[in-house]
Every structure is written in structure tokens, then in C-alpha cells.
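A.B. asks: Sequence first, then the predicted structure, then my questions.
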Amino acid sequence: MSAVTHLPDLTADVVLPCLDEAAALPWVLERVPVGWRAIVVDNGSTDGSADVARSFGATVVHEPRRGFGAACHAGLLASDAEYVCFCDCDASLDPGLLTGFVRQVAHGETDLMLGRRRPQGRGAWPAHARAGNLALSRMLRRRTGVTLRDLGPLRAARRADLLALGLTDRRSGYPLEMVVRAADAGLRVTETDVPYRPRTGRSKVTGTWRGTWHAVRDMRAVLNQPPAQALRPTNTAPNTRAGAAK
């Protein structure tokens, strides 16, 4: 259990895509850093998730189009902070860890920070989900030259940089498209280890082999897209890119 950290000089919005996560939401929302805004994007829940989110002070956005990407992008559009973070709503990842992510982005150490999931206990990350993730990581390296060991949902970046990427996927390919287009735009993408707990309830994406490979199919489509036109990063902090890894 992590301590909730207060960063007086840095604030961020945390986008939490949500589909029937009423049981997990209290744990997640209690760990959002003090002073940060939780944006819970309700993607058609029928278990009262939106009411639970409001009871914890979260901003609730309703996104009628089903899809992980649709929910994430609706949250991005609803945000107004300089820094935007993403975290799953199933209590598998601790949003309190995002303080370190935002600090590194703000200090010019990276542009898009991802959490590399490290399973804590049996069942935290099923074998079929790990296999799909490994395959995608290899395809990502071939497509962009970026070496990542995970494409996890815990991440942070500047809002302006994310909006400039012109993300279009509204299904399972959204997280990968964010990384691919960031690489095409010359943004630095890095990762750091984070604990990955067994989720509350069953995954809507990787809970079955079929769901996993549907997600892989969506992501393969993203990787098969031609490189987007390079977009100029919006971070104008002096001398932060000169030493970026090639």
C-alpha cells in the first residue's frame, strides 16, 4: 500500500476508464494523489460505478461508445491540467505511483512515462495476457525502434503532447497507438517498474484467450499503419531534448 503523495507544485488529471468497477473504485480513488482530479469515464456501467465515483469526489464523464480507447480519449478531452495520467479502474495498479511519473515528465527526463507491470502474486497477470504483451512489444520495436518490455495502462504525459498526436483508435489499440505516434513524433518514451496486483473482478479484455487476441488484433492494426507525419512536441523547456536517446 503506497502513501498518497502531495505535490504542491505539480497537479494532474488522472483518467480512469470504467466499465462496471464499483467494487474496485474505492481502493483506486483513495489513492489518487491529493490535489489531483480523478476523471472516471463511465463506459456504460450497470453496477452503479458512476455513483460510487461521485461519492469519492471524482468527476464523472459518460462515454456511450463502447471501447477502451473511446473511454480514455473522452477523459483526455475532459481534462484541463497540464499533465494527464491514465490508470485502470480495477485496483490492479496504484495511481499514487503517478506522482513519480509526472515529476519525471515535468523535469524533462521523459515525455511519455509508462509503468512496466511486475506481478504481485498468482493470477495477477495470466499467461495468455503476458504472451500477447510480449508479442506486441517485439512488433513495436520493429515498427518504431522503441524498446519496451510492457505496454501497460499506467502512464503520464503532457496533455498538449497527447492531443497533438491525433489519436484515432477507440478500441483496444489506443494505448499502443499513443506509444507509436509518440515515437513517430520524436517524443521520448520510457518505462519504470510498478507492482501489478490481482485485479478486482474479471478483465473485460484479457480475461479470456479470445479477449486477449481480439486486443492483439486491434493493436496489430495500429502497428500496420504507416508512420504519422512527425509532430513537433509542445514541451518547450530548454535543453531537455538534446540528450534524448536515439
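C.D. replies: Here it is on my side, so go on. Bear in mind the structure is a predicted one, so any value in this text is a computation, not a measurement.
A.B. asks: make it CA atoms for all contacts and neighbour counts henceforth
C.D. replies: Fine.
A.B. asks: For the chain, which segments are assigned as strands?
C.D. replies: Applying DSSP state E to the chain gives strands spanning 12-18, 37-42, 59-62, 83-86, 112-119, 155-158, 189-196.
A.B. asks: packing partners for the fifth one?
C.D. replies: Where contact means 3 or more C-alpha pairs under 8 Å, 6 or more residues apart in numbering; DSSP states H and E, strand 112-119 is packed against helix 98-106, strand 155-158, strand 189-196.
A.B. asks: Can you check which of those gets nearest to residue 78?
C.D. replies: For residue 78, the closest of the helices and strands packed on strand 112-119 is strand 155-158, at 14.1 Å, according to C-alpha to C-alpha.
A.B. asks: check contacts around residue 159.
C.D. replies: If you count contacts by C-alpha atoms under 8 Å, 6 or more residues apart in numbering, residue 159 has them with 76, 79-84.
A.B. asks: Now with 6 Å, please.
C.D. replies: 82-84 (C-alpha atoms under 6 Å, 6 or more residues apart in numbering).
A.B. asks: Nearest to residue 58 among those?
C.D. replies: residue 84 (14.9 Å).
A.B. asks: Got another one to weigh against that:
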Amino acid sequence: MSIELSIVMPCLNEAETLEICIKKAQNYIVKNNISGEVIIADNGSNDGSQGIAKKLNAIVIPVTNKGYGSALRGGIEAAKGKYIIMADADDSYDFESLSPFISKLREGYDLVMGNRFKGGIKKGAMPFIHKYLGNPVLSFIGRLFFKINIGDFHCGLRGFSKEAYSKMNLKTTGMEFASEMIVKSKLNGLSITEVPTILHKDGRSRPPHLNTWRDGWRHLRFLMLYAPNWLFLFPGILLFLIGFVFSVLLIKSPLVFETFTLDVHTLLYTSSSFLIGFQFIVFYALTKIYAVENGLLPKSNRYNKLFYFLNLEKGLIAGLILIFIGFGLSYNGFSNWKASNFGNLDIQTTIRSIIPAVLALQLGIQIILFSLFFSILGLKYK
């Protein structure tokens, strides 16, 4: 008989609560007449957890690579079910209340998330800082960056189809595995929904494996790295535009206000803003190519257009034009100096020509170098 449901629990020294979790999962499978299995992905327990699981006829999958994500990946890849539901083995989730997840999976959803904020968080089940800062902030960032309508990015109880899991191509090994699953589902066009879930106080006497600040940072770092548009592109465009507009105005003449004047000293900063913004934008493109060609991000129409608009030939032409402009402005400044018999110059006048000259030379050289690097990265794409 084919297996419809695999219930996967990561385990690292969960002897206190493992038995009750396995029994609840098995009871749910029997009561609902589901063809299922319970898998314990053991990550090196030394408290007898493996023996407890085997005694209860659960399938034990030893996972040598350490980490929450590693354990789950090992258990999920060994699962034979059409659908998989994963949850911690600390008795914080009720394995006898999985019907909302199964119903949504049978409807055709690829990923079904639990939402603890809608279902209810029992007293003492979640630390104050997680409940009112960590989870809400990280979930908001996830919704903003990836346009995913999910209220609880870090709920440990979730279900998905084995077919959908194979499309996610998950890579992470730690707690950020929870965020990666949602982000990769969205990026690969999988259907996502959520159901209310109750979070109970876990039954362990020891502290949880979760480290608030370390694991919170890992989640945030992952979200930023997988959203290079928010990390590089949008800040780069802002810096680029601000630098360009103010540089053009200051090259023409000082900007005089009632109480202060912006002159060539400010021009140095605005031209730097222009150059840094350009570097952010190019770095976004480099990051995008690297991530896609190494399987970290899926290909998209925007990605295909990137190679149409940006190529070696266009980059070389643009770079050389800027270099010629830079030399032309530099020659103009040198001519003015020569006309004064190489004597003292009006700094405010001269520097308005020299700063754009240096900026054009720097920009031209960088465009040529980046174009060469683009072409190298694009070899695999072509």
C-alpha cells in the first residue's frame, strides 16, 4: 500500500517528550484511517531517544550532519509519503490535530503553514521577545521582501507534498531552514496557505536548542541574501539618483540656501554617492547571476533580460566612452592650468571639472572590469 502521510520529527535528546509525540502521531494516523508513517530524524541523541522511537515502531533515520535543517532534510528525504508534516518532538504541537493540514494538502496546496498567532499561544509557550519582536519583525520582513501572505514564518508545524519539496531545492542546515522553505516555495511558484495552530508549552525540563540572537540573525541574514533587490538594488538606485542629481547641480554652480551653501566639498560626497550607488547596482547583478547559476535562486524573466541588456560588448563601449570623457575633462583642466603658466588656479572653478573627470575615469574602468566579469559568469548561462 502506498503511504499518504509521513510525519517527520527532528530529534536531539528529546527522551522526555518523544514518546508522547510519537503516540499522538500514530493515534492520529489510525483514527483517521490514513496510510502513514512516523519518522524520527535523529541528529546524534545520547539520551536513549533512538531506543524509545524503535520501541514504538517509529522509523529512525540517523543524520550525522548537525543542525535543525540537516536533521529535517535527512528525515524528509527518507520519507515515503505523498504528503509530509514536520514538527518538533518537544510536545509543543498537537500531533492529533493535523486534519487542517491534511485537508489543505488534499485540496492541492504545496505548502501549508501553521499560524500560532491565529491559533493561540499558551502561557509560557513562547518567550516574550520571540512573541512581540523576533517573530513579528522577521515575518514582516519576509512578507515585504517576497510578497508572501504568511503571518508566522517560523511556525515549526507545517505540511507539504513530497513533490513540492523536491522543487524547493533546500540548502541550509540550521534554523534558517524554516525561512528557506517558505522563500523557495514562493520563488518556485508553489502554492502556499496557512491554518491556525495552537502552540503549547513544551514538555522538556531543559532549555530549547534555539538561540534567540544567533538563530534570529541567521534567519535575517538568509532573508537579506535571498532578496538582493532589497539588499543591493533599491539602496543602490537611491544612492545613484541622489548622487547624480546633486552632482549635476553642483557642477553647474554652488547651491545657496539661507543659512549655508553647498559647494565643491559637497560635490565630492555626491559624486561618491553616485559611484557607490552604481557599485551596489552592479553587485546586485553579480549576486543574482551567481545565485541563479549555482541553484540558489530560480531563473526568471528578469534574469533572462539581464543578459540581453548587459553584455561584454555594450560594457566595453560604455566604459571606453566614459574614459574618453574623463580624459577630455582632464585635458580641459590641464589646459586651464597651462594657460595660467602653471601657476595658482581658482580651486572652486577647476575642481568642478576635475571631479567629474575622475568620476568618469573610475566609472569607465569599473564598467569594463564588471563587463568582463559578467561575461565570465554568463558562460554557464549561455
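C.D. replies: Nice, I can see it. Values in this document were obtained by computation on a predicted structure and should not be read as measured data.
A.B. asks: circling back: just the buried ones from the contacts of residue 159 of structure 1?
C.D. replies: Neighbour-count burial (16 or more other C-alpha atoms under 10 Å) is assigned, among the contacts of residue 159 of structure 1, to 83-84.
A.B. asks: and residue 301 of structure 2, how far is that from residue 292 of structure 2?
C.D. replies: Per C-alpha to C-alpha, to the nearest Å, residue 301 of structure 2 is found 12 Å from residue 292 of structure 2.
A.B. asks: what about these two, which has more around it?
C.D. replies: Between residue 301 of structure 2 and residue 292, counted using other C-alpha atoms under 10 Å, residue 292 has the larger neighbour count: 15 against 7.
A.B. asks: that older thread, how about the contacts of residue 159 of structure 1 in TSV, adding distance to residue 71 of structure 1?
C.D. replies: What follows is these, written out as TSV (distance: C-alpha to C-alpha, whole Å):
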residue	distance to residue 71 of structure 1
82	20
83	18
84	14
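A.B. asks: Pick the one among the contacts of residue 159 of structure 1 closest to residue 14 of structure 1.
C.D. replies: Here the nearest of the contacts of residue 159 of structure 1 to residue 14 of structure 1, counting by C-alpha to C-alpha, is residue 84; it sits at 6.0 Å.
A.B. asks: just the helices in the stretch 101-250 of structure 2 please.
C.D. replies: 116-119, 128-129, 135-146, 162-168, 177-187, 212-225, 228, 234-252 (DSSP state H, counting those that start in this stretch).
A.B. asks: I'd like those helices as CSV, with distance to residue 369 of structure 2 appended.
C.D. replies: CSV is the format used below for those (distance: least, C-alpha to C-alpha, whole Å):
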stretch, distance to residue 369 of structure 2
helix 116-119, 50
helix 128-129, 46
helix 135-146, 30
helix 162-168, 34
helix 177-187, 31
helix 212-225, 24
helix 228, 21
helix 234-252, 19
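A.B. asks: Quick one: residues contacting residue 156 of structure 2.
C.D. replies: residue 87.
A.B. asks: Residue in structure 1 paired with it?
C.D. replies: Alignment note (TM-score structural alignment): residue 156 of structure 2 maps to residue 153 of structure 1.
A.B. asks: What distance do you get for its match to residue 54 of structure 1?
C.D. replies: 23 Å.
A.B. asks: what do you get for residue 173 of structure 1?
C.D. replies: Relative to residue 54 of structure 1, and taking C-alpha to C-alpha, residue 173 of structure 1 is found at 29 Å.
A.B. asks: Need the nearest residue in space to residue 116 of structure 2, chain neighbours excluded.
C.D. replies: What sits nearest to residue 116 of structure 2 in space, not counting adjacent residues and going by C-alpha to C-alpha, 6 or more residues apart in numbering, is residue 197, at 4.9 Å.
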